[in-house]
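**Q** sequence unknown, structure follows:
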C-alpha cells in the first residue's frame, strides 16, 4: 500500500531540509502524543544509521516499532525504513529546488506485510484508503505550510 504527496514550499531547499532534520523536535512531538520513543544510537550523531525504538497502543494492543534512517542526502532528501508487528514500511522524502526560494517536497510512504496478521491489517486499511490518503496529504500540506511561516509543526 502506498501513500504519496507533493508540495511546493516557498522556502529555500536548505531551510526545508533543516526543518525535516529536527529529529529531537519530532521525538518530543511523539512523546507528547503518548508514544514512548528512545533513540537506539548516540543522540549527537545526525545522519544515516540513526535509529529509534518506539512503543505505543494501536487498536487496543501494545505495539513496538523500529525506525531507521537509511539515507541522509543533505539537502536533497532522506529515506527511513521501519518494522512493526510484521509490517515493513519505507518513507522517502525527496526535495528539489525549483528556484532559490521555492522547493518541491515529494513524500512517499510504502507499507508491505510480512505476516498473515499484517496482511489482514493492511487489507482493512485498503477499505479506508481514500480517507487515509486524504489525511496523509493534509498532514504533509500542513507541515509544508508551517515551514513557509517559519514555525514548523510536527506531523
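**A** Looks like it came in fine. All of these numbers come straight from a predicted model, not from anything done at the bench. Numbering: from 1, shown residues only.
**Q** can we go C-alpha only for contacts and neighbour counts from here?
**A** OK.
**Q** helices or strands up against the helix or strand containing residue 27?
**A** Residue 27 belongs to helix 23-32 when assigned by DSSP states H and E. Packing partners of helix 23-32 (3 or more C-alpha pairs under 8 Å, 6 or more residues apart in numbering; DSSP states H and E): strand 36-39.
**Q** and here's the other structure:
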C-alpha cells in the first residue's frame, strides 16, 4: 500500500533539507502529539545509523515501531525504514531544486504486511485509502507551508 504527495516550496533546496533533517524538532512535534519517541544514535552524524523506538495509539491499540535512517544524502534524499505491528514500511523524502529559490518536495510512504495481524491492519487501511490519502497529502502540504513560512521569516 502506497501513499505519495508532492509540494513546491519557495525556498532554496539546502534550507529545505536542513528543515526536514532537523530530527530534534520532529521528535518534539511527535511528543506534543502524544507519541513516545526514544532516539538511538547521534543527531550530529545521522549517517552513522540513527534510529528511533516509537510507541503510539492507533485504532485503540498500542503500536510500536522501530524506525531506522536508511539513506541520508545531504540536500537530496532521506529514506526511513520501519518495522512494527506486523508491517514493514519505508518513507522516502526527495528534494529537487526547481530554481535557486524553489524546491520540490516529494514524499512517498509504502507499507507491506508481514504477519496476519499486519495484513488485517493494511486491509483495513485500504478500505479507507481515499480518506487516508487525502489526510497524507494534507499533512505534507501543511509541513511544506510551515517550512516555507519558517524559512521566509528567517530570511
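**A** The structure has been received and is ready for your questions. Everything numeric here is computed off the predicted structure, so don't read it as measured data.
**Q** TM-score of the superposition?
**A** Overlay of the two chains. TM-score (TM-score structural alignment, normalised by the length of structure 1): 0.93; 152 aligned residues with a C-alpha RMSD of 1.5 Å.
**Q** if we can go back for a sec, and the helix holding residue 27 of structure 1, how far from structure 2 on average?
**A** Helix 23-32 of structure 1, aligned to structure 2 and superposed, deviates on average by 0.8 Å (mean C-alpha distance after the TM-score superposition for structure 1).
**Q** Tell me, how many residues neighbour residue 69 of structure 1?
**A** Neighbourhood size, residue 69 of structure 1 [other C-alpha atoms under 10 Å]: 19.
**Q** Excluding chain neighbours, what is closest to residue 106 of structure 2?
**A** residue 6 (4.4 Å; C-alpha to C-alpha, 6 or more residues apart in numbering).
**Q** which residue lines up with that neighbour in structure 1?
**A** Under the alignment (TM-score structural alignment), residue 6 of structure 2 maps onto residue 6 of structure 1.
**Q** now the helix or strand where residue 72 of structure 1 lies: how far from the chain's centre is it?
**A** Remark: residue 72 of structure 1 resides in strand 61-73, with elements defined by DSSP H and E. Counting by C-alpha atoms, centre = their mean, to the nearest Å, strand 61-73 of structure 1 is centred 9 Å from the centre of its parent chain.
**Q** State the distance from residue 80 of structure 2 to residue 51 of structure 2.
**A** The gap separating residue 80 of structure 2 from residue 51 of structure 2 is 9 Å, by C-alpha to C-alpha, to the nearest Å.
**Q** Could you tell me which residues touch both of those two?
**A** Counting by C-alpha atoms under 8 Å, 6 or more residues apart in numbering, the contacts common to residue 80 of structure 2 and residue 51 are 67-69.
**Q** closest to residue 117 of structure 2 among those residues?
**A** Using C-alpha to C-alpha, residue 67 comes nearest to residue 117 of structure 2 of those, at 19.3 Å.
**Q** Nearest residue to the closest one in space, please, no chain neighbours.
**A** In space, residue 67 of structure 2 is closest to residue 82, 4.2 Å off (C-alpha to C-alpha, 6+ apart).
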